[in-house]
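K.L.:
Predicted structure and sequence below. I'll ask about it afterward.
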Amino acid sequence: MLHITRIAFACDSFATLADRMTSRATEGKVRLTTRYRPKRHEELVGGSLYWILKHRLVARSEILGFEDAEGGRTYIVLSDKLVPVVPVPRRAHQGWRYLAAVDAPPDFGDTTSSGEALPPELTEQLAEIGLF
């Protein structure tokens, strides 16, 4: 499975990103505009878009498909469900980048992790001071 990464532009916290996704949702979907359709778009359907916030992958949204948008642009159609992931350092970049499944961080609350999942806000704070 193939995924992509993208900056959560103008979001200063996980809560801000979650609010943005909720406000833009229509019928359980969020349409994200991009200039170019990814060449490997067929491989991305069923994968996820991983959000970069403060130089870390912090959440993901399932990619449901791609649609044509006005002006020759493309919509990346995402699930409106934002899934927190274990934060992983990631440099900022413009647009999107491919992410192989083996490099994707696990979800919070994944059955392979021990103990209960921490809230995303707490994990952000721990990561900021280098403890997570």
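P.N.:
Received the coordinates, thanks.

K.L.:
alpha carbons only for contacts and neighbour counts from here, please
P.N.:
Will do.

K.L.:
Now do the top helix by length along the chain: distance to the chain's middle.
P.N.:
What stands out as the longest helix in the chain, according to DSSP state H, is helix 14-24. Going by CA atoms, centre = their mean, to the nearest Å, the spacing between the C-alpha centre of helix 14-24 and its chain's C-alpha centre is 12 Å.

K.L.:
need the next SSE after it, C-terminal direction.
P.N.:
Remark: after helix 14-24, the chain's next helix or strand is strand 29-34, criterion DSSP states H and E.

K.L.:
residue boundaries of the strands in the protein?
P.N.:
Under the criterion DSSP state E, the chain contains strands at 2-7, 29-34, 48-53, 56-68, 74-79, 83-89, 96-100.

K.L.:
ok, and here's another one to check against it:
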Amino acid sequence: MTLHLIKLCVGVDSVEELAAWIEEDLARQRGAGLVPEDSHTTRMTPKRTEALLDGGSLYWVIRGQVLVRQRLLALEAVTGADGIGRCKLVLEPVLVRTVPQPRQPFQGWRYLEPKDAPADLGARTAGADDLPDALRAELAAIGLF
């Protein structure tokens, strides 16, 4: 059964800023002769790996709203320069916008059940990609998304 993760996207103010950061990082890796890989390293390793890799995504909270997700491709154990073990979340570098969903701040990541995950922006929200994130969030708050 599929399971997702949710995490705050600290230091990012918009989906566009996240997309630019990802593209810059992938370009840096290409320039260094590496195989480009979008990833995020976190301190704690999820225990429910099989469910996360069964179609799960990482949902990003940007400025208090879930706005976008990325499909999880792999979870890899890594050791930092400080000798501390961490988990590298390997992500598909494609951002899928979601219907905005408010979230309070929290530390680290949390599991997110599919029933609680916001829907992807799709046919019923056609044209919504052109709206500013703040307006899209307000429309979702009053039930128009």
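P.N.:
All right, it came through fine. Quick caveat: nothing in here was measured; it's all calculated off a predicted structure.

K.L.:
what's the TM-score here?
P.N.:
The TM-score (TM-score structural alignment, normalised by the length of the first structure) is 0.86; 127 aligned residues with a CA RMSD of 1.8 Å.

K.L.:
before we move on, the earlier item: average offset of the longest helix of the first structure relative to the second structure?
P.N.:
Aligned to the second structure and superposed, helix 14-24 of the first structure gives a mean residue distance of 1.4 Å (mean CA distance after the TM-score superposition for the first structure).

K.L.:
Not counting its neighbours along the chain, what's nearest the aligned partner of Arg63 of the second structure in the first structure?
P.N.:
For Arg63 of the second structure, the aligned position in the first structure is Lys54, judged by TM-score structural alignment. Distances taken as CA to CA, 6 or more residues apart in numbering place Asp12 nearest to Lys54 of the first structure, at 7.6 Å, with adjacent residues excluded.

K.L.:
swap in Phe106 of the second structure?
P.N.:
In space, not counting the residues next to it along the chain, Phe106 of the second structure is nearest to Leu8; the distance is 7.4 Å by CA to CA, 6+ apart.

K.L.:
tell me the contacts of Leu17 of the first structure?
P.N.:
Leu17 of the first structure makes contacts with 8, 11, as judged by CA atoms under 8 Å, 6 or more residues apart in numbering.

K.L.:
One more pass at 6 Å, please.
P.N.:
Contact analysis of Leu17 of the first structure by CA atoms under 6 Å, 6 or more residues apart in numbering lists Cys11.

K.L.:
what does Ala59 of the first structure give?
P.N.:
The contact partners of Ala59 of the first structure, taken as CA under 6 Å, 6+ apart, are 50-51, 83-85.

K.L.:
ranking these by neighbours, who comes first?
P.N.:
Counting neighbours by other CA atoms under 10 Å, the top entry in the contacts of Ala59 of the first structure is Tyr50, with 30 neighbours.

K.L.:
What distance do you get for that residue to Arg90 of the first structure?
P.N.:
10 Å (CA to CA, to the nearest Å).

K.L.:
give me the number of residues near the residue nearest to Phe106 of the second structure?
P.N.:
Using other CA under 10 Å, Leu8 of the second structure has 22 other residues around it.

K.L.:
repeat for Pro100 of the second structure
P.N.:
Pro100 of the second structure: 27 surrounding residues under other CA under 10 Å.

K.L.:
aligned partner of it in the first structure?
P.N.:
By TM-score structural alignment, Pro100 of the second structure lines up with Pro87 in the first structure.

K.L.:
The counterpart of Gly127 of the second structure in the first structure: neighbour count?
P.N.:
Aligning on TM-score structural alignment places Gly127 of the second structure opposite Ala117 in the first structure. Counted with other CA under 10 Å, the neighbours of Ala117 of the first structure add up to 16.

K.L.:
ok, now the one 10 residues further on?
P.N.:
Using other CA under 10 Å, Ala127 of the first structure has 15 other residues around it.

K.L.:
which residues does the nearest residue to it once chain neighbours are set aside contact?
P.N.:
Nearest residue to Ala127 of the first structure, sequence neighbours excluded (CA to CA, 6+ apart): Pro87, at 7.6 Å. If you count contacts by CA under 6 Å, 6+ apart, Pro87 of the first structure has them with 56-58.
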